[in-house]
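A.B. asks: Have a look at this fold, sequence not included:
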C-alpha cells in the first residue's frame, strides 16, 4: 500500500496530489489534443457533441452531486442557453459575448427557480423541476417571433475576430478549451467556501445551519452556477445541432443528463466526464439491442427512456458511487492486495438522515 506524505501546506489544496492521477490526467489531455490527427471529421463532430454533454453534466453535477438538489428538468436550461445564444448571434453579438450572456440568462432563470424551490426537497423538488422544464418547453414553442416556435430556429455559424470556424477540428478545439476551463473552475469551486457550503447542505441541512451556513442562499447559488454552466453547454450544443426545436430539450434530454451523473458517479468531476462517455455510446448500444430483441419490443416508442430509467435505478441500488466509484474501489484493491479487508469495500452512507428545514 502506497502512503502519501504531506510535505507542504499546499498538499491539502492541490487538485491532484496522487502522482499516478497526475499522469493519467496528463495523458488524457495529450490524447485529447492529438485526437484531430487520427480521427475523421465525423469522429471529431461526435467528440464535440460529447464535450457539450460533458459540460452539461458538469453543470448538473454542481446542483445534484455537490448540493444534493435533484433536478428532473435540467434540459430546460440547456434549451434556454441554446436559444439565447442563437438569438444573440443572429443579432450581431460576437461569439465570446453571446456565449457567456446565454449562460447568464440561463443562470438567472436557474436562480429564480432555486429561490422558489429553496424549501422543497426530494420528490417535491423533482416534480417542481419537471414542471419547470415542461413550462419552458411550452414557452419556447409559443414564443414564435423570438424562437421560431415549433417550426424551429436556425443557428448562425461561429465567427471569432472576423474568422469563420467551419471545420470540425476548429469546433473541437474550441469546445475542449471551454470544457477544460470549466473543469478547472468547478474544481476550484468545490474547495471554496461556497462549494464546501453546498456539500454541507447536501449531507445535512441541520448540521450545516448549526455551523452558520445560509441554506437558502447556498441552494440559490448552486442553481445559478449549475444553470449558468448548462446554459453555456446549450450554446455550444446549438452549433452541433444547426437547427433548434422545442422538442429537442424535452424530458428525454433531462433524463439523459441525470443518467450521466448517476452512472458516472455523484459528487465527482470525473463522474460527469465518465458519464458523458457512457451516455454518448448508449444510443448505439440500444440500436444494437433492437436488432436482437423481438420485433414487438424493439420497435416500442419508449424503449430508450425505459432503458435510461432502468439503468439509473440499477446504479442507485447496486452501485450508487457510479463507474468512478467502482474504479476507485478497484484501484484500492490493487494497492492493498493481498492485505485488503472485505469491510474496506462496505458501502458507506453518503447522506445523513437528519431533519430538513421546511
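C.D. replies: Now that the structure is in, tell me what you want to look at. Everything quoted here is computed from the prediction, not taken from an experiment. Numbers count the residues shown, from 1 in each chain.
A.B. asks: can we go C-alpha only for contacts and neighbour counts from here?
C.D. replies: Fine.
A.B. asks: From the rest of the structure, what touches stretch 250-258?
C.D. replies: With contact meaning CA atoms under 8 Å, 6 or more residues apart in numbering, stretch 250-258 is reached by 53, 56-57, 60, 71-76, 130, 133-134, 137, 279, 305, 308-309.
A.B. asks: whoops, stretch 282-293 was the one
C.D. replies: 297, 298, 299, 304.
A.B. asks: Show me which residues of stretch 95-107 are buried.
C.D. replies: Using 16 or more other CA atoms under 10 Å as the test for burial, stretch 95-107 gives 95, 98, 99, 100, 101, 102, 103, 104, 105, 106, 107.
A.B. asks: helices and strands around whichever strand or helix holds residue 145, which ones?
C.D. replies: Using DSSP states H and E, the element containing residue 145 is helix 144-147. Using 3 or more CA pairs under 8 Å, 6 or more residues apart in numbering; DSSP states H and E, the elements in contact with helix 144-147 are helix 75-90.
A.B. asks: now the next helix or strand after the helix it packs on, how far from the centre of its chain.
C.D. replies: Using DSSP H and E, the helix or strand that directly follows helix 75-90 along the chain is helix 95-116. The chain centroid and the centroid of helix 95-116 are separated by 16 Å, computed with CA atoms, centre = their mean, to the nearest Å.
A.B. asks: another one to put next to it:
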C-alpha cells in the first residue's frame, strides 16, 4: 500500500511520483530494449506498428486530451510527415536530419490549420479538420512530381553516421587515417524498432514535460473551461495554435517512421480511417493520459491482428458446418473493421469513459484501499465545471 502525501509544490513537478514508478518504468524499459533479442520477426514488426501508433496517438492526445480540441485530420499530418521524410531522403538528406525536418513541416502545417479554426468547437472543429485531411489526400494523389501520385513513392532505408573501412567504403564525409566517416544504410525490423523506441521515449518525455510546464497547464485550463482560462489571462488563440502545432509535429515524427514501416507510400494509406483509428486509441486508452496512448495503441494493434485470425477460424469451421456460411459472409464483408472500431468507440464512451488506463487506476486504487474502500470512490462524476454552464 502506498499513499503519496504532498507537502511542497515541487512535488507536482517531479517526473516520477515515487520510487515505485521509477522501478516499474525501469523494468518496462529493460523489457522493451531486450524484446527484439528473443522475439520472432513477426512480433517485432507488430511491435513497430505499436510504437508508431503510440507516437501518433501521443500527438493527437496533445490536441484532444490536453487541450480539448477534437481533430479528425491527423491522418493528414501523418501523411505529410511520411511524404516529406521520403522526399527528403530522395534528395540525399540523411535520416537524422530528414526526420526532424519532416516533423517540423508537419508542425508548420498544423499551425496553419489551427490558426483559422480557433473559434470552432466540438463537431465544427472535427468537420474542419476532416476537410483538411480530405484535401491533403487529394493533393497527395495529384502532386505527382513530389508524391508520385497513385504510383506511390518508394522510401529509402534509414542511414546513420558510421566509420567504414576501405573494403566497405561507399562514399563518405571525410577520412581519418585509413578509416572513412560517412553515411551507411541500416535497415531491418529490429533497427527500425530501436529507432521507434527512441522516438517514442522522446515524445513521451516531451508530453510529460509539457504537462508540467506553464504552457501545458494552460492547455489543460483551456480544455476544462475556456471561459475560466480566458478570465485568468490565458491567450486562447496563442495557446490553441501552439497545441495544434506541437500535436502535428509529434504526429509528423510518427509519419516519418510509418514510411519506413510500409516502405512504399500511396495516398490511400492516409485516409480518414487512420484518423478514426487514432481517435479510437485515445478514447480506448484513456483521454488525457500518456499511458493511455500506449495502452490504446497496443489494444488496436492486437485487435487488427486478431481479426484475420478470427476470419480464418470461421472460414475453416464453415467447411464442416453449413450453418456457419452466413457468419462467413458477415466476417468477410467489406468495412467490417471500420464498423467494429466504431462500435468499440461507442461502447468505451458509454461504459468506460476513462479508458483502459482509467480502469487500471480503479483496480489499483481498489487494492490500495482494501478493505477500507468505499463504493462511492468509483462513482462517476460530471466532467464539466460550473463555468461551462455560462455558454
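C.D. replies: Noted; the coordinates are in hand. Computed from a prediction, not measured in an experiment: that's the story for all the values here.
A.B. asks: picking up where we left off before, ok, residues contacting the helix holding residue 145 of structure 1?
C.D. replies: With CA under 8 Å, 6+ apart, helix 144-147 of structure 1 has contacts from 83, 87, 140, 141, 150, 153.
A.B. asks: quick one: the aligned residue in structure 1 for residue 233 of structure 2 from residue 270 of structure 1, how far?
C.D. replies: Using TM-score structural alignment, the equivalent of residue 233 of structure 2 in structure 1 is residue 212. Using CA to CA, to the nearest Å, residue 212 of structure 1 is found at 30 Å from residue 270 of structure 1.
A.B. asks: for residue 182 of structure 1, same thing?
C.D. replies: Taking CA to CA, one finds residue 182 of structure 1 at 13 Å from residue 270 of structure 1.
A.B. asks: Between the two, point out the one with more neighbours.
C.D. replies: residue 270 (19 against 15; other CA atoms under 10 Å).
A.B. asks: give the contact list for the more buried one.
C.D. replies: By CA under 8 Å, 6+ apart, the neighbours of residue 270 of structure 1 are 264, 324.
A.B. asks: host element of it?
C.D. replies: helix 269-292.
A.B. asks: Name the residues that touch stretch 331-347 of structure 1?
C.D. replies: Contacts of stretch 331-347 of structure 1 (CA under 8 Å, 6+ apart): 1, 2, 329.
A.B. asks: what about the aligned partner of residue 187 of structure 2 in structure 1, neighbour count?
C.D. replies: Counting by TM-score structural alignment, residue 187 of structure 2 lines up with residue 166 in structure 1. Close neighbours of residue 166 of structure 1, defined as other CA under 10 Å, add up to 11.
A.B. asks: Would you mind measuring from residue 166 of structure 1 to residue 96 of structure 1?
C.D. replies: As judged by CA to CA, residue 166 of structure 1 and residue 96 of structure 1 stand 16 Å apart.
A.B. asks: now swap in residue 264 of structure 1 and tell me
C.D. replies: 30 Å.
A.B. asks: And for residue 165 of structure 1?
C.D. replies: Distance from residue 165 of structure 1 to residue 96 of structure 1, by CA to CA: 13 Å.
A.B. asks: next one: residue 244 of structure 1
C.D. replies: For residue 244 of structure 1, the distance to residue 96 of structure 1 - CA to CA - is 20 Å.
A.B. asks: PyMOL command to pick out the buried ones of the contacts of stretch 250-258 of structure 1?
C.D. replies: The following PyMOL line selects those of the contacts of stretch 250-258 of structure 1 that are buried, judged by 16+ other CA under 10 Å:
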select buried, resi 53+56+57+60+71+72+73+74+75+76+130+133+134+137+279+308
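A.B. asks: The contacts of stretch 250-258 of structure 1 in helices, which ones?
C.D. replies: Counting by DSSP state H, the part of the contacts of stretch 250-258 of structure 1 found in helices is 53, 56-57, 60, 75-76, 130, 133-134, 137, 279, 305, 308-309.
A.B. asks: Can you tell me which of the residues you listed lies closest to residue 238 of structure 1?
C.D. replies: Residue 238 of structure 1 lies nearest to residue 53 out of those, by CA to CA, at 11.7 Å.
A.B. asks: residue contacts, that closest one?
C.D. replies: So, once contact is read as CA under 8 Å, 6+ apart, residue 53 of structure 1 ends up touching 233, 257, 276.
A.B. asks: could you redo the last one with a cut-off of 10 Å?
C.D. replies: 47, 59, 78, 230, 233-234, 236-237, 256-257, 260, 272-273, 275-277, 279-280 (CA atoms under 10 Å, 6 or more residues apart in numbering).
A.B. asks: how about the strands of structure 2, start to end?
C.D. replies: Using DSSP state E, the strands of structure 2 run over residues 153-154, 159-164, 174-176, 179-185, 264-265.
A.B. asks: list the helices and strands the first one packs on?
C.D. replies: Counting by 3 or more CA pairs under 10 Å, 6 or more residues apart in numbering; DSSP states H and E, the packing neighbours recorded for strand 153-154 of structure 2 are helix 74-90, helix 144-147, helix 236-262, strand 264-265.
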